[in-house]
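Undergrad: quick check, what structure comes out for this input:
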Amino acid sequence: MRPFRFGTVGSPLSTPKKPGGSVGAVYQIASLGLSALELGWVQAVRVTPETCAQISAAAKETGIALSVHAPYFINLNASDEEWPKSRQRLIDAAFYGFLAGATDIVFHPGSYFGESAAQVMGKVISRLQGCVEELQARGVRVTLRPETMGKSAMIGSLEDVLQMSHEVPQVQPCLDFAHLHARAGDGSMNSYDEWMRVLETYARALGEESLQRLHIHLSGIEYSTKGERNHLPIQESDFDVKALFSALHDRGCAGRILCESPNLETDALWMQETWDALFPMG
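TA: I've put the predicted structure just below:
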């Protein structure tokens, strides 16, 4: 057994039109030999409880682990006028994701709006705490995962997501390693030693056992000194996947690795094959 499940963020490009949708995506992931799917609800949460039940049933039938990528338009640092809309998007993604059988809800934390992390994190954590309390009261048992982001203007440094996760129950990071590489903007954050330091920092903040339930996004990435420009096919980028995988293996990590490259399932399968070639026994 390999320690990581591999899959895609969003439906595989090869998903047939029938049954299609998220249900078809679950079955297609299974037919490809992958084992995880992140439902790409990135524009809005437009799903009925009936459809959620069908998604959940398909995932149970196939053994596929589900997560949700919540709408992009969430900002924990939004103005007081805009915050209720952002809040509802996150709540809806978590509520309907839970109905669909998802265990983890990934979201973009938002923008600093020119302020420092120290100036905004109090508000961010208070609002996130409020969301978690509502979800707990409604019996929604999911892990909210603020994602590490690829631009320094965005909330989502490693330190940001670790602070949120340390201070708010039911919150753990989504580690997008391509974003961490791009956020640096200078080609760094792309070596075995650097990734080992990230994992050590993670374990110090959240405990050694947290390394057993990592939720990872991965792709190639184009960037400038200001950070991320766009995602690339993994083999068309400078990202050192083998160095990352070696660090994850040597640190004894486990969880999910979900591909976000333009070549979704092709690159997800390549990542899985690369892991198996590096570590034949898992």
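Undergrad: could you use CA atoms for every contact and neighbour count after this?
TA: Noted.
Undergrad: now the residue nearest in space to the middle of the chain: closest residue in space, sequence neighbours ignored.
TA: Note on the chain: the residue nearest the mean C-alpha position is residue 174, at 4.2 Å, using C-alpha atoms, centre = their mean. Leaving out its chain neighbours, the residue that sits closest to residue 174 by C-alpha to C-alpha, 6 or more residues apart in numbering is residue 147, at 4.5 Å.
Undergrad: before we move on, what about residue 211?
TA: residue 253 is the one closest to residue 211 (C-alpha to C-alpha, 6+ apart), at 5.0 Å.
Undergrad: so the one you found, which state does it fall into?
TA: Secondary structure, DSSP: H, G, I helix; E, B strand; the rest coil: residue 253 is coil.
Undergrad: distance of it from residue 203?
TA: Noted for residue 253: a distance of 10 Å to residue 203, by C-alpha to C-alpha, to the nearest Å.
Undergrad: any shared contact partners between the two?
TA: Common contacts of residue 253 and residue 203, defined by C-alpha atoms under 8 Å, 6 or more residues apart in numbering, comprise residue 211.
Undergrad: higher neighbour count, the two?
TA: When residue 253 and residue 203 are compared on other C-alpha atoms under 10 Å, the one with more neighbours turns out to be residue 253, at 20 against 15.
Undergrad: name all residues that make contact with the more buried one.
TA: Contact partners of residue 253, counting by C-alpha under 8 Å, 6+ apart, are 3, 211-214.
Undergrad: now the strands for the protein?
TA: Taking DSSP state E, the strands of the chain run over residues 4-9, 36-40, 65-69, 104-107, 143-146, 175-176, 214-218, 220-224, 227-232, 255-259.
Undergrad: which residues in the protein form helices?
TA: 21-32, 49-62, 83-99, 117-137, 158-167, 177-184, 192-206, 241-250, 264-278 (DSSP state H).
Undergrad: the residue nearest to the centre of the chain and residue 215 touch, don't they?
TA: Yes: at 5.2 Å, residue 174 counts as touching residue 215 under the criterion of C-alpha atoms under 8 Å.
Undergrad: where's the residue nearest to residue 211 relative to residue 212, distance?
TA: Going from residue 253 to residue 212 by C-alpha to C-alpha gives 5 Å.
Undergrad: now show me the structure for the sequence below, then we'll compare the two:
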Amino acid sequence: MAGLLFGTAGIPYSTPKHTTQNGIHRVAELGLDGMEIEFVRGVYMKAPDTNPVRILSDLLRIKLSAHAPYYLNFNAVEENKVKMSQHLLYQSAKMAHLCGAGSLVFHPGFYLTDSPSAAYESIRDNIRPVASRLQEEGFDITLRPEVSGKVTQFGDLKETMALCSEIPGLLPTIDFSHYHARTGKYNSYSEFSFMLSTMADYLGENAVLNMHIHVSGIDYSPRGEKQHLNLADSDFNYKELLLALRDRGCAGLVICESPNIEEDALLLKETYFSLA
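TA: Below you'll find the model as predicted:
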């Protein structure tokens, strides 16, 4: 993958009839490069549904990723919730792979009453069997734990990088907007560059050549993320982020999660290619 590609989190709102295939068509019409299939409220596809999606995305050269259900928690107290999280991660990855997606984004869980270090161990140990099973069964898909926006959620930058360094088949989804909301900082060229260097320190320089990135406007409080906003309504410094990504030579897929997903995705792409 050379350079950055830009796409939408889900089917563009301007798509006449909201189906995955129509969304891929609309992404191509808009001049965007990718789309994240949203399994966030459930894995709505069956295996027979995936072949037309894969064929169409290949034909139109639209890069696909997918997002697992929001309600995974690999640090749940109840064993049945952990088992369900493992099942849903596996099913999401399987359907995403069959669609031709190269990455599956997921939220690993919450700290609950545990310390971050205890939560880390539980989350690592409960994700590892799923990653191993997918590799053993030949599913060529990267599991991508997401840097999270709330301080109650697992997903600090360094713990996300550490998790990926310990489990084969994992690479991060860096949501730069989330991390700005989580910390109240990390909104400048130097801070974005530091995040990229941290990623390379943990995972090697090749990791910045295979990135999955989320960007949006963001509203936040001392507890972190409150809601996504359009970029124009937020203090998120997307121009300096794009400059840092370009100067580092990053490659991968940038997914826009603003409420006006296709408009801000186009803004990001146009801004990136207009950088001096």
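Undergrad: mind checking which of the contacts of residue 253 of the first structure are buried?
TA: Among the contacts of residue 253 of the first structure, those classed as buried by 16 or more other C-alpha atoms under 10 Å are 3, 211, 214.
Undergrad: on that earlier part again, go through the helices of the first structure and pick out the most buried.
TA: helix 177-184 (a mean of 27; mean count of other C-alpha atoms under 10 Å).
Undergrad: angle of that one against helix 241-250?
TA: With axes from the mean of the first three to the mean of the last three C-alpha atoms, to 10 degrees defining the directions, helix 177-184 of the first structure sits at 120 degrees from helix 241-250.
Undergrad: and for helix 177-184 of the first structure, what are the contacting residues?
TA: Contacts with helix 177-184 of the first structure, where a contact means C-alpha under 8 Å, 6+ apart, come from 148-152, 157-158, 187-190, 216-228, 239.
Undergrad: and for stretch 258-268 of the first structure?
TA: Residues outside stretch 258-268 of the first structure that contact it (C-alpha under 8 Å, 6+ apart) are 6-9, 12-13, 34, 36-38, 215-220, 231-234.
Undergrad: where does stretch 229-237 of the first structure end up in the second structure?
TA: Aligned using TM-score structural alignment, stretch 229-237 of the first structure spans residues 226-234 in the second structure.
Undergrad: any idea how far the residue nearest to the centre of the first structure is from residue 105 of the first structure?
TA: 9 Å.
Undergrad: which ones are touching residue 192 of the first structure?
TA: By C-alpha under 8 Å, 6+ apart, the contact list for residue 192 of the first structure reads 243-244, 246-247.
Undergrad: which one of these sits closest to residue 87 of the first structure?
TA: Ranked by distance to residue 87 of the first structure (C-alpha to C-alpha), the contacts of residue 192 of the first structure are led by residue 244 at 33.8 Å.
Undergrad: what residues does stretch 119-136 of the second structure touch?
TA: Stretch 119-136 of the second structure is touched from outside by 74-75, 82, 86, 89-90, 93-94, 108-111, 140, 143, 154, 159, 163, 167-170, with contacts defined as C-alpha under 8 Å, 6+ apart.
Undergrad: could you find the closest non-adjacent residue to the alignment partner in the second structure of residue 183 of the first structure?
TA: Aligned by TM-score structural alignment, residue 183 of the first structure pairs with residue 182 of the second structure. Spatially, and ignoring its direct neighbours in sequence, residue 182 of the second structure is nearest to residue 224 (4.2 Å; C-alpha to C-alpha, 6+ apart).
Undergrad: what about the one you found, neighbour count?
TA: Count around residue 224 of the second structure with other C-alpha under 10 Å applied: 22.
Undergrad: ok, now which ones touch the aligned partner of residue 63 of the first structure in the second structure?
TA: By TM-score structural alignment, residue 63 of the first structure lines up with residue 61 in the second structure. Residues counted as contacts of residue 61 of the second structure (C-alpha under 8 Å, 6+ apart) are residue 33.
Undergrad: over to residue 236 of the second structure?
TA: For residue 236 of the second structure, the contact set (C-alpha under 8 Å, 6+ apart) comprises 177, 180, 187, 216-218.
Undergrad: over to residue 247 of the first structure?
TA: The contact partners of residue 247 of the first structure, by C-alpha under 8 Å, 6+ apart, come to 192-193, 195-196.
Undergrad: which one of those residues is nearest to residue 53 of the first structure?
TA: Of all those, residue 195 has the smallest distance to residue 53 of the first structure: 38.6 Å, by C-alpha to C-alpha.
Undergrad: what does the closest one correspond to in the second structure?
TA: Superposed on the second structure with TM-score structural alignment, residue 195 of the first structure falls opposite residue 192.
Undergrad: I'd assumed residue 175 was in contact with its match.
TA: No: using C-alpha under 8 Å as the test, residue 192 of the second structure is too far from residue 175 to be in contact (11.1 Å).
Undergrad: that older thread, wait, which of the contacts of residue 247 of the first structure is closest to residue 58 of the first structure?
TA: Distances from residue 58 of the first structure to these, taken by C-alpha to C-alpha, are shortest for residue 195, at 35.3 Å.
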